[in-house]
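Engineer: here is the input, now give the coordinates:
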Amino acid sequence: MKTNARIRKMLGRDLLAELEHHLHPLDCQTCGGPFRGREPTLAVHSEGELTTVALHHRKCLKPGCYGPLQTSLHKSWRCSALLLEEQSPVFFVVNPSCETVQIETTGNGWRITSLDMYWNSGLSATLVPSVMPPETLIATLDGKRLTVTFTPVGTSLPFTWAVGGLGERTMKAIDSYATIAVVVTTALNGGPVRGLRDVTEPIAKGWAASGMARVHFTPETQRLRFTDFDPNTIADLFGVLKGIIKNRLGVELEDRPALAAFATCDGKYDMLPLLSGMDRYLSMLLVASVYAPSKTKGTPGEGVHIVMPDQEVDTVVKMFQTVFADLDGFATGRLPDDYATADIAIGTLDQYNACPTGRGRLLITDRVTVTAEQRAPYRRVVDI
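Structural biologist: Sure, this is the predicted structure:
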């Protein structure tokens, strides 16, 4: 970076050396054009107590000290989403400001303050972050595109970053955990993150802020699909349940509800709404059984939730409990009391609204309407 004597005296050798790790010449902060390998000039911009260090083309601005930066429209951000290890959440690593850094005087020197906003909003300086409230940090999966939105505490102005073209393994991990680890660092140089060291090193040096973000899913992403479970596995499960239903309920599972459930598991939702009575309930039971985990045991966000008309809830709960009565560790219950402990929990719209949070593997709504905000945290949704 091109400097001059005034900047070197003002900032000092230590800060200038540190800035080499935090300033990355992508686009000029005067004209917005790319550097294309040309050496940038470094300028210090001051406005009251706010001091910003920025990179410019040499022809656009000479090294020196100036008033406030004229625009933030040229500021670049770069992000990567990657699965660093098997059996771990996806990491979303973002540099929110490649060519600018905020600094403040400490009385005997300077410190970089670009990450203060994130730390002050609850993000952690360690690699063991907590889950952030969605009003501060939230992720949205839309097909193969992952978007992260950060809203600093005390403001209503969000920052949004996105990465597309996610691989199947990465998408499956996002779907499985329904949370991602977000790492914000100005030490990311604009290239792709290639391994765990690119994440842990900035954190170890105090150059990163991290937090876990819950994932919201768009309606198209929430459609059931055969890539969730092998169709042969689903057919085998339905065959087993057919015998259990005959034994416990004394009724035959006819082809029509079975075919409707099978089609629903492939994202074709037009058959199930045509059913009524016992056929409708049995078809919902088959779909729910595919997605229900076993032994949820108090893990919020892992169950299947079914929301339906008031007058039918008692009948359906009793039927489900009868069918699954002797399955070891498998629980069918009611909303809201069994929301966190049941593998399948069933209730009315009012009971569902009383749940602490609407998270789960699958939400089935039967002739009731829930809000978009309630639907978004579910991996899959079926509207009947």
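Engineer: make it CA atoms for all contacts and neighbour counts henceforth
Structural biologist: Will do.
Engineer: ok, Ala258 touching Met284?
Structural biologist: No - the pair Ala258 / Met284 is not scored as a contact, 9.6 Å apart, by Cα atoms under 8 Å.
Engineer: which residue ranges of the stretch 101-250 of the chain form strands?
Structural biologist: With strands called from DSSP state E, counting those that start in this stretch, the stretch 101-250 of the chain shows them at 110-112, 137-142, 145-150, 159-163, 179-185, 208-217.
Engineer: sequence B follows; please return its structure for comparison with A:
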Amino acid sequence: MAGSRFRTDPTTEERLGPQVLEDLRANLWPVDCQTCGRPLGRWGRPALEVQAEDGFAAASLHHRRCSPPAWVDGTVDVSGRRHLTWRAGCFLMQPGNVPTFLINPSYEYALLRQGDAGEWQIATLEPYKELGFQLGLSSKQPLPSPAGVSASIDEGFISVDVRHDGAMLQAWHDVHIPPDIARAAHRWGDIMVAVTTLMDVSKPFTIEGMSVLLGTDRVAVGKARLTSVSYPRAAQQVKPGDNESDHQVEAFAISAESIRRAVDFTVDDRVLAAAFALCDGKAWMIGQLTGRDKMAALLMVSSFCSLGSRDESGEPARCQGVHLITPDTESADEHMDFFSAVAAEGAAGTVGRLGASPLSDEGSAAYLADIVLGTADEYAAAFTAYGDAGPDWDLHASRGHSAIVTDTAKSDLTQAEFLRHYPKAIAIAI
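Structural biologist: Just a heads-up that it's a prediction; the model follows:
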């Protein structure tokens, strides 16, 4: 990890000593002057100013013309950090594909604390420890969830807020998050936040090197609860290969036989071809079908895409399940009759019909089904209710991986707020 070069004065050198100065070189990064806010530049060495008071000190970087190297006793100005640079990025931590938000919150500024023997040491991460973060990952301790830390993902960008006693302490907003990491965070329900000043996060780094760093006390780690998720339309589009599986043919065959037994209907080649095409994101073939032909194809696709709806213990899994959105209640009821009859043969998992109050026992159970049926208004009401109901309803708020909008008058998805929540969505035009 490259260190920062800076100019110091004799008093600072004497009071801090060579080791602390070396630590500062590893933790400070010359981006913007903390006096004027303009870039420090690549070639000149910035000046290190240290303000000290009552056993604490603030070290910051400046243009020499703005603030020459100095040790200043008597005041620590923690309010004048409007020019401070922060940078963040997202990656999947191994092992386990843990979604991680990596942040350097303080490029040109470091907090110092004086020990009982008069020695100084870097203490930039101590405020995060007081907020509930832990220093370094430990296999013996679960990752803490600081109460004031939350995250939201909005169409490819993540924002993390850190609050204490109602006051906003940090707001790291609009950091790019790739779709695979957003989906992983959606499934977990949270994202690991790793805070360090030892890295220039804007530069490439190795996962192996990050793993080593996370095992030290030079990183503060904690979980941020995910309060909301939305996906960009491009990421929601179903593409060939998204639903590829060795079990697809077998799953379709089982569904076709169950349909024959349950409703005395034979799946022909047109229905089968439309189901395969829809799994590849091509909706035009199923759009040409009507009646039980279309319902059979929708059931086959919904049953197959909901195979991962439950975890190993058989409980509903986060960010899983298929939500079928019909144009009206009559259509939803018709699909429910068809789907539930086939589900009774054991080929379609559980099927739920929206309509009851989302927070009632009936409405809650329906929303956790493997395949859910309802109108856009019913889904919107459930989405709002679960989003507003607090952490006890997080599982419900996270449910739904694939949304299928049937018989829509538009060739694309509408801009309904609840539809942005799904990792995958497809519309079937009239």
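Engineer: quick one, helices of the stretch 251-384 of structure 1?
Structural biologist: Along the stretch 251-384 of structure 1, the segments classed as helices by DSSP state H, counting those that start in this stretch run 255-264, 277-291, 310-323, 349-353, 372-375.
Engineer: gap between Pro192 of structure 1 and Lys75 of structure 1?
Structural biologist: Applying Cα to Cα, to the nearest Å, the value for Pro192 of structure 1 to Lys75 of structure 1 is 18 Å.
Engineer: which of those two has more neighbours?
Structural biologist: Between Pro192 of structure 1 and Lys75, Lys75 has the larger neighbour count (other Cα atoms under 10 Å), namely 19 against 14.
Engineer: and the gap between the more buried one and Gly33 of structure 1?
Structural biologist: For Lys75 of structure 1 relative to Gly33 of structure 1 (Cα to Cα), the value is 11 Å.
Engineer: how about Glu86 of structure 1?
Structural biologist: Glu86 of structure 1 sits at a distance of 40 Å from Gly33 of structure 1 (criterion: Cα to Cα).
Engineer: could I get the buried residue list for stretch 86-94 of structure 2?
Structural biologist: Buried residues in stretch 86-94 of structure 2, defined by neighbour count with 16 or more other Cα atoms under 10 Å: Trp86, Arg87, Ala88, Gly89, Cys90, Phe91, Leu92, Met93.
Engineer: quick check: the fourth one is in a helix.
Structural biologist: No - note on Gly89 of structure 2: no helix contains this position according to DSSP: H, G, I helix; E, B strand; the rest coil, which reports strand.
Engineer: mind checking what Val98 of structure 2 lines up with in structure 1?
Structural biologist: Aligned counterpart of Val98 of structure 2 in structure 1: Pro89 (TM-score structural alignment).
Engineer: Gln237 of structure 2 now?
Structural biologist: By TM-score structural alignment, Gln237 of structure 2 lines up with Arg223.
Engineer: its match - how many residues pack around it?
Structural biologist: Arg223 of structure 1 has 20 nearby residues by other Cα under 10 Å.
Engineer: my guess is it meets Val382, correct?
Structural biologist: Yes - between Arg223 of structure 1 and Val382 there is a contact under Cα under 8 Å: 7.1 Å.
Engineer: need the helices of the stretch 251-384 of structure 1 in a markdown table with distance to Val148 of structure 1, can you?
Structural biologist: Output for the helices of the stretch 251-384 of structure 1, formatted as a markdown table (distance: least, Cα to Cα, whole Å):
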| stretch | distance to Val148 of structure 1 |
| --- | --- |
| helix 255-264 | 30 |
| helix 277-291 | 27 |
| helix 310-323 | 37 |
| helix 349-353 | 26 |
| helix 372-375 | 16 |
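Engineer: looking at these, which is closest to Cys60 of structure 1?
Structural biologist: Closest approach to Cys60 of structure 1 among the helices of the stretch 251-384 of structure 1 (Cα to Cα): helix 372-375, 46.6 Å.
Engineer: what's the closest of the strands of the stretch 101-250 of structure 1 to Pro129 of structure 1?
Structural biologist: Of all these, it is strand 208-217 that lies closest to Pro129 of structure 1, at 4.8 Å by Cα to Cα.
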